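predicted model and sequence below, questions to follow.
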Amino acid sequence: MTAREIPFVKMNGLGNDFVVFDAREEPVRLSEKQIAAIGDRQSGIGFDQMIIVEPSPLGLDAFMRIYNRDGSQVDACGNATRCIGRLVMEERDTDRATIQTNAGILKAFATDDEIRVTVDMGKPRLEWQDIPLAEEFRDTRAIELQIGPIDAPVLHSPAVVNMGNPHAIFFVDDIEAHDLARFGPLLEHHPVFPERANITLAQITGENEIRAIVWERGVGLTRACGTAACATGVAAARKRLTGRSVTVTLPGGPLHIEWRESDDHVMMTGDTEVEFFGTLDADTLAWRRAEQGAA
């Protein structure tokens, strides 16, 4: 390995995939353009988010810096937190990890199944100015926003929740009946969302069971989004469509979401996977997989 080659690990949480760089000893500095090139699924490694694990300024187990595929930085990613939590817990042979993010401090916990990880995502933010929205809405369980004709909108009245990122959730009868790839970009960039938003279509399929698909800001359609699953669980409970403990099934698989009454925190549990290890040439952005079993 040359001095300019940077080790990485490719991971995913329910298909929501990440390229993870460990910068706790040596800084990893990449431009927005380089990040977008690495994230390209045709010419680069390909990812939904790139994660740089750095020393925590607060002396916690790690600081997690998160970039979308377009190179923009975001504050939170629930599935990535579960993946980084797993790496830290395996590294330190412990059953919990405390991870600092721009959205706050998140705690990850091991479960009886070594690939399943629980993360305490903290309290949801529900006031309009905390989402944030561009104008005041007293009731964020259903704001005035629609796509389509005024008298026959295709989508309307989403719930909005901030779980470290802004989310808008449209509850519909059939998520397959709507073209989220078409409407997602319009809604992500709608003027009511000054920081853009993640857009979810959610369908109640049974008692405390929800199916969802997500358009993630800066990414597009994704197989799973942890903060979106949390936001959907919170929104469904607020609208009395479900209880406070639900299973949200995304294209990549299920996440269990519990919005605890005791402290208002949202707990998220789901699978993680280590796909492979590799190295990236920092100058050319060429990459290669490490030999099987190499770390």
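Sure thing, it's come through.

going forward, measure contacts and count neighbours with C-alpha atoms only.
Will do.

give the buried residues for stretch 275-290.
Under the neighbour-count criterion of 16 or more other Cα atoms under 10 Å, stretch 275-290 has 276-282, 285, 287, 289 buried.

for Met267, which non-adjacent residue is spatially closest?
Closest residue to Met267 apart from its sequence neighbours, by Cα to Cα, 6 or more residues apart in numbering: Asp120 at 4.7 Å.

burial of that neighbour, as a residue count?
21 (other Cα atoms under 10 Å).

that older thread, and which of the buried residues of stretch 275-290 is nearest to Gly253?
Closest approach to Gly253 among the buried residues of stretch 275-290 (Cα to Cα): Phe276, at 20.3 Å.

sec struct for the closest one, please.
strand (DSSP: H, G, I helix; E, B strand; the rest coil).

and what of Gly184?
Secondary structure for Gly184, judged by three-state DSSP, is helix.

so who does it touch?
199, 215, 220 (Cα atoms under 8 Å, 6 or more residues apart in numbering).

name the element Ala229 belongs to?
Using DSSP states H and E, the element containing Ala229 is helix 226-238.

what about the nearest residue to Val160 once chain neighbours are set aside, how many residues nearby?
Spatial nearest neighbour of Val160, chain neighbours left out: Ala168 (4.5 Å); criterion: Cα to Cα, 6+ apart. When counting by other Cα under 10 Å, one arrives at 30 neighbours for Ala168.

comparison target, given below:
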Amino acid sequence: MRVSFVKMHGLGNDFIVLDARETALPGVLDNAAVRALADRREGIGCDQLILLESDEAADCRMRIFNQDGGEVEACGNASRAVGLLLGKPARIATAGGIIETRPDGDACSVDMGVPRFGWDAIPLAYAMDTLTMPLGWEELEQPAAVNVGNPHVVFFVEDNDATRLDTLGPIIEQDELFPERVNVNVATVENRSTIRLRVWERGAGLTRACGTGACATAVAAMRRGLTEREVTVHLPGGPLTILWDEDERITMSGPATESFRGSFEWSDYA
């Protein structure tokens, strides 16, 4: 049986979107099938695979699988892509909670909800201050921890381009302190309205853009008094605007793009 897909990206962070709202997939989307589809040489290729399903409490449910096959709670760039694909304001259920999207031309704004800062909400293996964590990994020290639907640590450094994120990212991601692993953000605050950011994404590695990482980093900078409540976060793939408003909700705004559409034979990957 052939299955249709849409290939999309948000600032270069790319996705395969499968729509199972009206027609169920012909089989189980397991870890091996996700890895096969995400493979850039023998599959379609993506950072994340997105599965849309029906949901009684929302316009649809968005399930998110990293290229290693693991299912995760949230993805900001994918939220914008799906928001554009739906083509109208929508409520989308995720494993990290319900988010709201509002498309506007080639861009989309996403209400990412309220960030969480408790050590057990990140989660961490044991209690500690999450605003300035008293630990480090080589030159990366004293991060902040934020959960924005998925777990992040944020390191503020003088020059994030000089950080060996390809080496330190996987070490931090899999540290025993983080029982569900963690996304690793390395940020440089340029002024009170601008941040430069690079991200090691849990289960995906170095990425050109990470929407939840931009949200987590902006909120961490605001909590530390480094920026105003609205900032532009510049990632390798491009900029995102992050607003943390007075009711504590995060709004992320930025572009997303449909690359192409196609279909594949389910039995070739499942």
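In hand now; what should we look at? Keep in mind that what you see is a predicted model, and the values were worked out from it rather than measured.

in the second structure, what residues pair with the helix holding Ala229 of the first structure?
Aligned by TM-score structural alignment, helix 226-238 of the first structure corresponds to residues 211-223 of the second structure.

mean distance of the matching stretch to its aligned residues in the first structure, please.
Superposing on the first structure and averaging over aligned pairs (mean Cα distance after the TM-score superposition for the first structure), stretch 211-223 of the second structure comes out at 0.3 Å.

other residues contacting that stretch?
Contacts of stretch 211-223 of the second structure (Cα under 8 Å, 6+ apart): 74-77, 115, 131, 144-150, 152, 154, 183, 185, 187, 195, 197, 199, 227-229, 231, 233, 240, 242, 244, 250, 252.

next, the buried residues of that stretch.
For stretch 211-223 of the second structure, by 16+ other Cα under 10 Å, it's 211-222.

of all the residues you listed, which comes closest to Val17 of the second structure?
Closest approach to Val17 of the second structure among those (Cα to Cα): Gly211, at 17.0 Å.

now Met204 of the first structure. Nearest residue, chain neighbours left out?
I think there's a mix-up here, since residue 204 of the first structure is Ile and not Met. Nearest to Ile204 of the first structure is Ile210, by Cα to Cα, 6+ apart, at 4.6 Å.

what does the residue nearest to Val160 of the first structure align to in the second structure?
Using TM-score structural alignment, Ala168 of the first structure pairs with Val153 in the second structure.

list the buried residues in stretch 139-150 of the first structure.
Quick answer for stretch 139-150 of the first structure (16+ other Cα under 10 Å): 140-143, 146.

could these be laid out in CSV, adding secondary structure?
Shown next, in CSV, are these (three-state DSSP):
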residue, secondary structure
Thr140, coil
Arg141, coil
Ala142, coil
Ile143, coil
Gln146, strand
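
ok, and the contacts of Gly184 of the first structure in the second structure?
Mapped onto the second structure and checked by both residues aligned by TM-score structural alignment, their matches' Cα atoms under 8 Å, the contacts of Gly184 of the first structure keep the contacts 199, 215, 220.

mind checking which of the residues you listed land in strands?
Mapping those onto strands (DSSP state E) picks out 199, 215, 220.

touching, the second one and Arg182? I think so.
Looking back up the chat, that one is Trp215 of the first structure. No: when contacts are counted by Cα atoms under 8 Å, Trp215 of the first structure is not listed as touching Arg182 (9.9 Å).

what about these two, which has more around it?
Trp215 (27 against 10).

map that one onto the second structure.
When the second structure is aligned by TM-score structural alignment, Trp215 of the first structure is paired with Trp200.

where along the stretch 151-270 of the second structure do the strands fall?
Under the criterion DSSP state E, counting those that start in this stretch, the stretch 151-270 of the second structure carries strands at the ranges 151-156, 183-191, 194-201, 205-207, 230-235, 238-244, 250-255, 257-265.

tell me what the fifth one is packed against?
Using 3 or more Cα pairs under 8 Å, 6 or more residues apart in numbering; DSSP states H and E, the elements in contact with strand 230-235 of the second structure are strand 194-201, helix 211-223, strand 238-244.

dump the ones you listed to TSV, plus distance to Trp119 of the second structure.
Shown next, in TSV, are those (distance: least, Cα to Cα, whole Å):
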stretch	distance to Trp119 of the second structure
strand 194-201	20
helix 211-223	14
strand 238-244	21
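
how about those, which one is nearest Leu140 of the second structure?
Of all those, it is strand 194-201 that lies closest to Leu140 of the second structure, at 13.3 Å by Cα to Cα.

which residues touch that closest one?
Outside strand 194-201 of the second structure, the residues touching it (Cα under 8 Å, 6+ apart) are 160-161, 165-166, 169-170, 182-190, 206-210, 213-214, 218, 227, 231-236.

count the residues that sit near the counterpart of Arg196 of the first structure in the second structure.
The alignment partner of Arg196 of the first structure in the second structure, by TM-score structural alignment, is Arg181. Neighbours of Arg181 of the second structure under the rule other Cα under 10 Å: 22.

what residues are up against Arg181 of the second structure?
151, 173-175, 202.

just Trp287 of the first structure next, same as before
Contacts of Trp287 of the first structure (Cα under 8 Å, 6+ apart): 44-45, 278-281.

rerun at 7 Å
279-281 (Cα atoms under 7 Å, 6 or more residues apart in numbering).

how about the strands in the stretch 1-150 of the second structure?
For the stretch 1-150 of the second structure, the strands defined by DSSP E, counting those that start in this stretch occupy 2-10, 13-19, 48-53, 60-66, 71-72, 90-94, 97-104, 107-113, 136-137, 140-141, 144-147.

mind giving me JSON lines with the ones you listed and columns for distance to Ala36 of the second structure?
Conversion of the strands of the stretch 1-150 of the second structure to JSON lines gives the following (distance: least, Cα to Cα, whole Å):
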{"stretch": "strand 2-10", "distance to Ala36 of the second structure": "14"}
{"stretch": "strand 13-19", "distance to Ala36 of the second structure": "12"}
{"stretch": "strand 48-53", "distance to Ala36 of the second structure": "11"}
{"stretch": "strand 60-66", "distance to Ala36 of the second structure": "12"}
{"stretch": "strand 71-72", "distance to Ala36 of the second structure": "15"}
{"stretch": "strand 90-94", "distance to Ala36 of the second structure": "23"}
{"stretch": "strand 97-104", "distance to Ala36 of the second structure": "28"}
{"stretch": "strand 107-113", "distance to Ala36 of the second structure": "30"}
{"stretch": "strand 136-137", "distance to Ala36 of the second structure": "33"}
{"stretch": "strand 140-141", "distance to Ala36 of the second structure": "34"}
{"stretch": "strand 144-147", "distance to Ala36 of the second structure": "29"}
